[in-house]
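1. sequence and predicted model, in that order:
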Amino acid sequence: MVKISVIIPAYNVENYIEKTLKSLTLQTFKDFEVIIVNDGSTDNTENKINSILKNADFPWKLLKQQNQGASAARNKGLSEVKGEYVSFLDGDDYYNVFFLEKMYNKAKENDYDMVVCSYILISENEKIISKSLQLDDLLGKPLNGKDFLKIILQKEIQPTISSIIFKKKLLIDNNLIFTKKCTNGEDVEFSIKALFHSRLVISVPEPLVFYVKRKSSASQESTVRVFHFVGAMKRVLRYLEKNHAEDELLFLIKHKRIPQAYITSLAKISKSKNPENKKILLKVIKNPKVKETLLNYQPKSWKEKLKLKTLIYFPRLFYLVYNKRLNNLALLQKVWVEKMKDKLMIK
């Protein structure tokens, strides 16, 4: 049995998959397998995979399916894994050469169910956008999965799925799979459920993953599918309620993560050049249940509070901000703050 199974969903990533796969061929840790699921690619992705891995010194297999999305592709890969641990690497992201070695060695120190590392967010042309995910409050501390989950919800930290390794037994014992046809938030939903069931979790300090922010990826789109993220968080809430989670966890999901999902989704949809999206935003924000959800949210930072209040009381201004119709930043800030003075009692 191999130590780690790496699952890669791949859809039309011919321009990115080479860096992804070469990061695996360069790993200092060698006892792993790679399962790639070609999710109905219409470009040269499959030929690239076969060419790059033809002389690989690790076992690998290429599975094929009609285009069903990353969730279905990951689930197909999960059904084939032989490793003790499982990791998920998207077809446009890539690992530091020490990722598998450091993550597996850390996992075996105390038989951890999950190990989480920091990551570096980069653009398509490899410029650093964000240095790393900050896990300062978690580093070196073995935690029960529920306690780990509370901290990342309170601190608004969200590890990317590529920066985690999961014990296979954890996933099998709890029947954890990705929600099919969900294109936004399915990885967050999966990770939260896994953390909820984890006996022990630990993080490592180094950023060992390069997460590529690609304009054409499903998670960056500005269509109504962005609201899949809201649906994912609502499913998490129902799942935790069904499994009798403690009140603090339920509160954090209901009054923090779900309203954040609404704000994130509405900001994304406002970025689109489709004029219909403005109507969608106004319709959503008029929904009494949505408004109640947002009114119950109490963000800590002044910036987030300003964003929330603008969305609730001045949705058209919120749309203009994210649609970049107000191009002068100084003017934008002045308009925004002036409109919000009464609501936030800013002097």
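-> Yep, that arrived. Residues are numbered from 1 along each chain as shown.

2. contacts, neighbours, all on C-alpha from now
-> Will do.

3. residue 2 contacts residue 32, doesn't it?
-> Yes - at 5.3 Å, residue 2 and residue 32 qualify as touching, with contact defined as C-alpha atoms under 8 Å.

4. okay, now the one to match up with it:
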Amino acid sequence: MVWNGFGGDEMKCSLLYDSRNDGDEILISYIIPLFNTERYVLEAIESISCASGKDIEIIVVDDGSTDNSANIVLDWMRNALLPCVLIKQPNSGPSAARMFGISYARGEYIGFCDSDDFINVAAFKKAISIAKSYECDVIFLRSVVFDSVTGESYDFYDTYWWDHILKDRGFAVVTATSAPAVFRLEPNANTRLLKRSFIEKERLSFPVGLDFFEDFTFHVAELAAAKIFMYDKTGYYYRVNRSGKLTEQKSAKRFDMLKSVDLAFKEASSRNVDLLGWSYIICIASRVMYWCGQNTLVKDRKRFFELATELIQKNVSKELYDTCMDTFIDKQERVLLSALKVGAVNFLVTHASEGRIRAIDTLPLMLSKDYGKASRDVVVKIFLFKVKSIFLYKKQ
């Protein structure tokens, strides 16, 4: 088959397997981009199938794998009891794989799963049974991080914000206006379900051409428009600490995050996100850009932070900056946003490299009348702490 993709580009894709029947009533279409995960992919698809009937379909889009992943999936699908599809596309990245999977999906809801993770489908189906009465567009469940080496599990990175929004409730129905802190939920597309009609209506898409961090743009666009159901159950298990995991490698691909953030800012602007919502977007964007800066190649780190500061300076007004500072962000985020706003590139590079910060590198922060207060407050507290420590030491 030939798929007329984004920007008018044509992509030759092969339909390797399709066990669906025209009369199947599909509740959820799970789309799995596949690339060289032969050791883990069976666990991913079996986690979906174990609690599923014929109302769930699995669509695997092989993104040009060079290992035995596609053959493993094909052998499994031939014996599966639920509807399955396997498509092969030339290596084009996860965004293209997801979008092609969406175009092929028949489900009322769309879900995503990385081919090395796994899902609690029963929890998502329970959430749907409640969320339908509220006519929600997007359904969120909590996630857990799973260490592939030790077998240990621990809370996902957005646990604080879940607790902040739910306030001990079993579920909540919110929007970006009523609870703008939803933008601080982890921008991972796998942690949620979306109504297929909502995706089509809002023309949501993952930016094709990005190998990493394509979720951030999608995250901002969907939440800006959605009625959201948050269900206080664990639905997704995110694997870390495995060999070959692309998002755990230092590489020039970290620059993709800057492109994704830029596109997310454009989405927020076009979808009329209010000032408070913008403040939460800016705070999480600053944090994820800094994290990517830490994990880019050393030779590229200065250029990365130069581009990051340009993004913040272009998109953050004085009013928005002040709103961010008044919003609940921690001490580190206050200094980080200040550094990005004043263009303290050397400070950011040294801090991200865990080097010894020179006094001269802090000058743009310390001397800024409009954006340096947060940094000065931190430095004063550190200075007072050191003086107190010296005083106590002398008393002993």
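-> Good, I have the coordinates. Here the structure is a predicted model, which means the values were calculated and not measured.

5. report the TM-score for the pair.
-> In this superposition the chains share a TM-score of 0.82, using TM-score structural alignment, normalised by the length of structure 1; 323 aligned residues with a C-alpha RMSD of 3.0 Å.

6. the more surrounded of residue 2 and residue 32 of structure 1?
-> The residue with more neighbours, out of residue 2 of structure 1 and residue 32 and counting by other C-alpha atoms under 10 Å, is residue 32; that gives 23 against 15.

7. aligned counterpart of that one in structure 2, please.
-> Under the alignment (TM-score structural alignment), residue 32 of structure 1 pairs with residue 56 in structure 2.

8. OK, contacts around the residue nearest to that match when sequence neighbours are not counted?
-> In space, not counting the residues next to it along the chain, residue 56 of structure 2 is nearest to residue 28; the distance is 5.1 Å by C-alpha to C-alpha, 6 or more residues apart in numbering. With contacts defined as C-alpha atoms under 8 Å, 6 or more residues apart in numbering, the neighbours of residue 28 of structure 2 are 55, 56, 57, 107, 108, 109, 110, 111.

9. cool, and residue 106 of structure 2?
-> Contacts for residue 106 of structure 2 were tallied using C-alpha under 8 Å, 6+ apart; they are 26, 29.

10. hang on, residue 312 of structure 1 packs against residue 294?
-> Yes - judged on C-alpha under 8 Å, residue 312 of structure 1 makes contact with residue 294 at a distance of 7.5 Å.

11. neighbour count winner among these two?
-> residue 294 (22 against 19).

12. which ones are touching that one?
-> Residues touching residue 294 of structure 1, when contacts are defined by C-alpha under 8 Å, 6+ apart, comprise 259, 308, 312.

13. check which helix or strand the second one maps to.
-> Here residue 308 of structure 1 is covered by helix 302-313, with elements defined by DSSP states H and E.

14. which elements pack onto that helix?
-> Identification of packing neighbours for helix 302-313 of structure 1 by 3 or more C-alpha pairs under 8 Å, 6 or more residues apart in numbering; DSSP states H and E yields helix 288-295, helix 315-322, helix 329-344.

15. residue 42 of structure 1 -> structure 2?
-> By TM-score structural alignment, residue 42 of structure 1 lines up with residue 66.

16. quick one: contacts for its match?
-> Taking C-alpha under 8 Å, 6+ apart, one finds 35, 36 in contact with residue 66 of structure 2.

17. mind checking the SS state of it?
-> What DSSP: H, G, I helix; E, B strand; the rest coil gives for residue 66 of structure 2 is coil.

18. which residues are common contacts for residue 2 and residue 32 of structure 1?
-> Joint contacts of residue 2 of structure 1 and residue 32 (C-alpha under 8 Å, 6+ apart) are residue 83.
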